[in-house]
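**Student:** here you go, sequence then predicted model.
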Amino acid sequence: MTWNGEELDVAAYLARIGYDGEAKPDLATLRALHRAHVAAIPFENLEIMLGRPVLLDLAALQAKMVRQRRGGYCYEQNLLFAAALEHIGFTVKGLAARVRAGASSTRAVTHMLLDVEADGEHWHCDVGFGADGLLEPVPLRTGAAMRQDVRQGEWRYGVEAEEEGVRVLRTERSEGWFDLYAHTTARCLPVDYVVMNHYSSTHPRSPFIRRPVLQRAGFDVHRRLTGARLTLTRPDGSVDEHDVPVDELRDTMVREFGVELGDDDFTELVRMHYAGA
């Protein structure tokens, strides 16, 4: 198996994401699993912030995100999701994207997403992009049908076609459409994500090594904690944001993101990344 799905404790994974329905390889299950995973497992880069390597083998992913109930970033989350889908019987293909998200120059291909077959179609799945990410799969189409405008709850997403088969995933904000990332349908293998992960977790220009980041997408609100700045964004464009005092940081991480570090890890995180603590 490409994603080592046979090694997954699927019962523990389904319990972690709060899914108690029948797990079978059809579109209804795919949608439900995608929603449940995004709701349960937050985006976070805290291993990097604690000076530890980001491990991508399935045993490490299960230990961290399932048993320890932590989050992860794109490779961790989508590799775990791919293993779960493969175990259930879906056909899963790895893809990769260039994140745009307001960038003024072309970025390297560093983001992981998935192409999943269900009910005779291919579906763009991505449980690891963070607050602006998809809540449910969207069709992965070709030609004129590639262009889409879809609603997920009160959020609006679009897919636009560019030259050479490039697809651009966008989200609508109060100021207009905002490009999230661009990708093709070229296949990536697990070893490709090992290389991307090394860059993302160690390179001086990687955004993930600068400060702690926690994010969670939701149907009613997008949550972000960047350093000490907590931002809550709602579908109507309203934004609530404030700095979280260090003595409230731990409770905020648990309440807003479901991330609870052990005493030693939390103390080290504060010491390393929160000046004046």
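**Tutor:** Yep, that arrived. Numbering: from 1, shown residues only.

**Student:** going by C-alpha atoms from here, please, whenever you check contacts or count neighbours.
**Tutor:** OK.

**Student:** show me where the stretch 51-200 of the chain has its helices.
**Tutor:** 58-61, 74-88, 190-202 (DSSP state H, counting those that start in this stretch).

**Student:** got those as TSV, with mean neighbour count columns?
**Tutor:** Formatted as TSV, those follow (neighbours: other Cα atoms under 10 Å):
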stretch	mean neighbour count
helix 58-61	17
helix 74-88	24
helix 190-202	17
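
**Student:** dump these to a markdown table, plus distance to R147.
**Tutor:** As requested, those are exported to a markdown table (distance: least, Cα to Cα, whole Å):
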| stretch | distance to R147 |
| --- | --- |
| helix 58-61 | 34 |
| helix 74-88 | 24 |
| helix 190-202 | 27 |
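
**Student:** go through the ones you listed and name the closest to P235.
**Tutor:** Ranking the helices of the stretch 51-200 of the chain by proximity to P235 (Cα to Cα) places helix 74-88 first, at 23.4 Å.

**Student:** other SSEs contacting that closest one?
**Tutor:** Here helix 74-88 is seen to pack against helix 10-17, helix 58-61, strand 91-99, strand 109-118 when contacts are counted using 3 or more Cα pairs under 8 Å, 6 or more residues apart in numbering; DSSP states H and E.

**Student:** now find how far off-centre that helix is within its chain.
**Tutor:** In terms of Cα atoms, centre = their mean, to the nearest Å, the centre of helix 74-88 is found 11 Å from the chain centre.

**Student:** which residues are in contact with it?
**Tutor:** Contacts with helix 74-88, where a contact means Cα atoms under 8 Å, 6 or more residues apart in numbering, come from 1, 3-6, 8, 10, 13, 23-25, 37, 43, 55-56, 58, 61-62, 71, 91-92, 111-114, 126-129, 193, 197.

**Student:** give me that answer again for 7 Å
**Tutor:** Contacts to helix 74-88, defined as Cα atoms under 7 Å, 6 or more residues apart in numbering, come from residues 3-6, 8, 10, 23-25, 56, 58, 61, 92, 111-113, 126-129, 193.

**Student:** selecting buried members of those residues in ChimeraX, what would you type?
**Tutor:** Buried subset of the contacts of helix 74-88, written as a ChimeraX selection, criterion 16 or more other Cα atoms under 10 Å:
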select :3,4,5,8,10,23,25,56,58,61,92,111,112,113,126,127,128,129,193
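
**Student:** pretty sure T29 contacts A23?
**Tutor:** Yes: assessed by Cα atoms under 7 Å, T29 is found in contact with A23 at 6.3 Å.

**Student:** take the one below as the second:
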Amino acid sequence: MASAYNSEQLTQFLDHIGVPTAFRHASPSLQFLTVLHVHTISTLPYENLSLHYNPSHEINLEPQHLFEKIITNKRGRGGFCMEVAILYNHMLRALGFDAYTAGVRTRPRIQGVPQGDFPGWGHIVNIVTFADGSKYHSDVAFGGDGATKPMPLVEGLVHENLGTQQIRLARDWLPSQALRVESSKLWIYQYRNSEVQDWNSFYAFAEVEFLQPDWGVVNHWMTTHPDSNQVKNLLVVKFLRRPKVSSEPDDQEIYGKQMLVNGTVKENLGGRTHTLKTCTTEENRIDVLGKVFDITLTDEEKLGIQGSPLQLQSGKVCNGSCDNCTKKAADGRKESIQW
């Protein structure tokens, strides 16, 4: 399928994410894909603000709407996984890459660690195939534990991620799968935060293309179901980029990330995650969105959160007794935020 974006929109995108001039007319290559990946995750934040700071509380995945919201409006916006990944996919196609999107099953975090079986579709990755037949996974919208560079679809190959974190792709069946033949195995994204720790499986995907209508179904559940992490939490994650010490002047690398989880601002510069600030009012949080993440909301968007369980009340912080927190406690488990 052809890209939804024309050459002018492609140029605007490359300008917006700061792709070096040397790559503006480059042919599809792993080096170019890596540049696009690094610049995308450090420019377009992973954020679900359109679900919370929005009178309609709906997320529109139509490609032209995504372009206007993320690129044209120039208000520092990104989007949650499907928003950024669909925009990115159409840009890859416009650049001549052989790319498609695939559905992902992501394990929920419990006490901060992915655990349990793999639920239904809840995430999206891009799969890119090069002329030599090699295939790469490029996930630009997973948030804090996402890959900072494209990963080849090669079983067991270990990659250095942010700080001491390592990542790899395993190849296996899911615990609940009944059909256990070689062709039914899935790619499983795994991580460990140091070499002495065990590998943990985070999400799984197959090399099966998802079409735009498929994402409409996933989007509906993710943005409306009360059990959805996106409904229960307000999230922003933005990676930090700097010049890489190398012989190539245009080389850039990811060296950290900044996060907003409901009202808490966090930062990780390659080691431990530190809390920078706790927002106590809506005014605090909107100020943080601007000063830390360079995100500007319209007056209408600011009013969109009124009446939401995630709204920060003026001059007070939730002490765990609000209706939303009480419901979470009644579930009998403590789920940490997935970002």
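**Tutor:** Everything's here; your move. All of these numbers come straight from a predicted model, not from anything done at the bench.

**Student:** follow-up on the earlier one: between the helices and strands packed on helix 74-88 of structure 1, which one is closest to T185 of structure 1.
**Tutor:** Closest among those, using Cα to Cα: strand 91-99, at 6.3 Å.

**Student:** which other helices and strands contact that closest one?
**Tutor:** When contacts are defined as 3 or more Cα pairs under 7 Å, 6 or more residues apart in numbering; DSSP states H and E, strand 91-99 of structure 1 sits against strand 109-118, strand 176-183.

**Student:** that strand vs helix 190-202, what angle?
**Tutor:** 30 degrees (axes from the mean of the first three to the mean of the last three Cα atoms, to 10 degrees).

**Student:** structure 2: matching residues for strand 91-99 of structure 1?
**Tutor:** Counting by TM-score structural alignment, strand 91-99 of structure 1 pairs with residues 98-106 of structure 2.

**Student:** and the matching stretch against structure 1, how far off on average?
**Tutor:** Once fitted to structure 1, stretch 98-106 of structure 2 is off its aligned match by 1.0 Å on average (mean Cα distance after the TM-score superposition for structure 1).

**Student:** what comes up buried for that stretch?
**Tutor:** For stretch 98-106 of structure 2, a neighbour-count test (16+ other Cα under 10 Å) marks 98-106 as buried.

**Student:** out of the helices of the stretch 51-200 of structure 1, nearest to R151 of structure 1?
**Tutor:** Among the helices of the stretch 51-200 of structure 1, helix 74-88 comes nearest to R151 of structure 1, with 22.1 Å by Cα to Cα.

**Student:** now the aligned partner of R223 of structure 1 in structure 2: closest residue in space that isn't a chain neighbour?
**Tutor:** For R223 of structure 1, the aligned residue in structure 2 is Q258 (criterion: TM-score structural alignment). Nearest non-adjacent residue to Q258 of structure 2, counting by Cα to Cα, 6 or more residues apart in numbering: E267, 4.4 Å away.

**Student:** that neighbour corresponds to which position in structure 1?
**Tutor:** Using TM-score structural alignment, the equivalent of E267 of structure 2 in structure 1 is L232.

**Student:** got it, and I127 of structure 2?
**Tutor:** Using TM-score structural alignment, I127 of structure 2 sits opposite D115 in structure 1.

**Student:** over to K149 of structure 2?
**Tutor:** Match for K149 of structure 2 (TM-score structural alignment): E136.

**Student:** for that match, what are its contacts?
**Tutor:** Per Cα under 7 Å, 6+ apart, neighbours of E136 of structure 1: 31, 34-35.

**Student:** switch the cut-off to 8 Å
**Tutor:** 31-32, 34-35, 125, 152.

**Student:** what do you get for E117 of structure 1?
**Tutor:** Per Cα under 8 Å, 6+ apart, neighbours of E117 of structure 1: 90-92, 123.

**Student:** hmm, back to that, can you say which of the contacts of E136 of structure 1 are buried?
**Tutor:** Neighbour counting with 16+ other Cα under 10 Å marks 31-32, 34-35, 125 as buried within the contacts of E136 of structure 1.

**Student:** name the nearest residue to the spatially most central residue of structure 2, sequence neighbours excluded.
**Tutor:** Nearest to the mean C-alpha position of structure 2, by Cα atoms, centre = their mean, lies A141 at 2.2 Å. Leaving out its chain neighbours, the residue that sits closest to A141 of structure 2 by Cα to Cα, 6+ apart is C81, at 4.6 Å.

**Student:** buried sites along stretch 210-225 of structure 1?
**Tutor:** Result for stretch 210-225 of structure 1 [16+ other Cα under 10 Å]: buried residues 211-218, 221-225.

**Student:** what lies in contact with it?
**Tutor:** 38-39, 41-46, 49, 130-135, 152-155, 226-227, 230-235, 256-257, 273.

**Student:** go again using 6 Å as the cut-off
**Tutor:** Identification of contacts with stretch 210-225 of structure 1 by Cα atoms under 6 Å, 6 or more residues apart in numbering yields 42-45, 130-131, 153, 226-227, 230-234.

**Student:** farthest pair in the residues you listed?
**Tutor:** Greatest spacing in the contacts of stretch 210-225 of structure 1, by Cα to Cα: G153 and G227 (28.4 Å).

**Student:** those two: which is more packed in?
**Tutor:** Taking neighbours as other Cα atoms under 10 Å, G153 of structure 1 and G227 compare with G227 leading, 16 against 12.

**Student:** ok, the nearest residue to K24 of structure 1 once chain neighbours are set aside to V259 of structure 1 distance?
**Tutor:** Once flanking residues are discounted, K24 of structure 1 sits nearest to I88: 6.0 Å by Cα to Cα, 6+ apart. According to Cα to Cα, to the nearest Å, I88 of structure 1 and V259 of structure 1 sit 27 Å apart.
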